[in-house]
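Novice: Sequence and predicted structure are below.
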Amino acid sequence: MTQYLLSMPHDSAEEPTMAMMDPAELEAAMAAAGTFIEELTASGALVFAGGLYPPSTAVTVDHTGDDLALADGPYTRAPEYLGGLWVIEAPDQDAAVSWAAKASKALGARIEVRAFQEVPA
């Protein structure tokens, strides 16, 4: 079965975190996410899920040359960034899109669907 990344974008200008959210809004969001994750788990589709801190907390590591270079912040700048994700297994893209639609409805957010590449036979 193919694995798919379901990702939830966030606005880079805002860089929201759970600690910044109104407690009631956070509780509602966590309940909606929890219900969705329970459904994924019960179906056997869930591989992994998680939320990421904003890009400003990133460290970019470059050891392509002789010296190790570290830079605070993301490697790329964009108007949006990956804030949350699910890795699922689905028989095809239509099934993955169906899961993304459920996540979008539950969380009130857009969800991107991308398949992981598989090594050619």
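Specialist: Everything's here; your move.
Novice: hey, let's count contacts and neighbours off CA atoms from now on
Specialist: Fine.
Novice: tell me, what residue is most central in this structure?
Specialist: The residue lying closest to the centre of the chain (CA atoms, centre = their mean) is residue 85, at 1.9 Å.
Novice: Identify the residues contacting residue 117.
Specialist: By CA atoms under 8 Å, 6 or more residues apart in numbering, the contact list for residue 117 is empty.
Novice: Sorry, wrong one. I was asking about residue 90.
Specialist: Contacts of residue 90 by CA under 8 Å, 6+ apart are 1, 2, 3, 4, 45, 96.
Novice: Against that first model, consider the following:
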Amino acid sequence: MARYMLVLKYDEAVAMATPPDPAIFEEMGRFNTAMVDAGVLLAGEGLAPSSQGAVVTFPDSGGDGTTVSDGPFTEARELIGGFWILKVDSLDEAVSWARKAPFRAGERIEVRRVTEAEDFEGIAPESVLEQEKELRERAEQQHGG
């Protein structure tokens, strides 16, 4: 099994101009319930509008430091509106779940596999991989996972 992230992408300006039909919340509840019932949903959250966020930009090499820009992110054509993390057998299964999401025209779901430490074996130093494993175990214990 592998973990996949489903990332909802949308045009925030269009979404703000036409609020969602209240029925979408019931449809979303059914969609999330189906994933929980199937035992595939590990996490899922919606995100607040970009006006409530910030962007931290790192300097080019030799730069003086990071900059922070408050939202909204008007220059972005597409923003992330939410996400789910699923544990499924394949990309095809993750895509199958994404196809069932109750979204409006123009919204998209990007499906990406979440990397695991094994993906970096032979690339990252073994000490770093061991530290990553320990940190994941500690975080899981802290959050009751």
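Specialist: Nice, thanks for sending it over. Treat the numbers as computed from the prediction; the structure is a model and nothing was measured.
Novice: Once they're superposed, tell me the TM-score.
Specialist: The TM-score (TM-score structural alignment, normalised by the length of the first structure) is 0.75; 114 aligned residues with a CA RMSD of 2.8 Å.
Novice: Kindly write the PyMOL command that selects the buried subset of the contacts of residue 90 of the first structure.
Specialist: In PyMOL, a selection of the buried entries from the contacts of residue 90 of the first structure looks like this (16 or more other CA atoms under 10 Å):
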select buried, resi 3+4+45+96
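Novice: for the contacts of residue 90 of the first structure, which one is nearest residue 75 of the first structure?
Specialist: residue 4 (23.5 Å; CA to CA).
Novice: Just give the nearest non-adjacent residue to the closest one, would you?
Specialist: Among residues not flanking residue 4 of the first structure along the chain, residue 115 sits closest, at 4.2 Å (CA to CA, 6 or more residues apart in numbering).
Novice: number of nearby residues for the counterpart of that neighbour in the second structure?
Specialist: Under the alignment (TM-score structural alignment), residue 115 of the first structure pairs with residue 113 of the second structure. Residue 113 of the second structure: 16 surrounding residues under other CA atoms under 10 Å.
Novice: sec struct for the counterpart of residue 92 of the second structure in the first structure, please.
Specialist: Mapped onto the first structure by TM-score structural alignment, residue 92 of the second structure lines up with residue 94. Three-state assignment for residue 94 of the first structure (DSSP: H, G, I helix; E, B strand; the rest coil): helix.
Novice: neighbours around residue 94 of the first structure, how many?
Specialist: 10.
Novice: just residue 6 of the second structure next, same as before
Specialist: 22.
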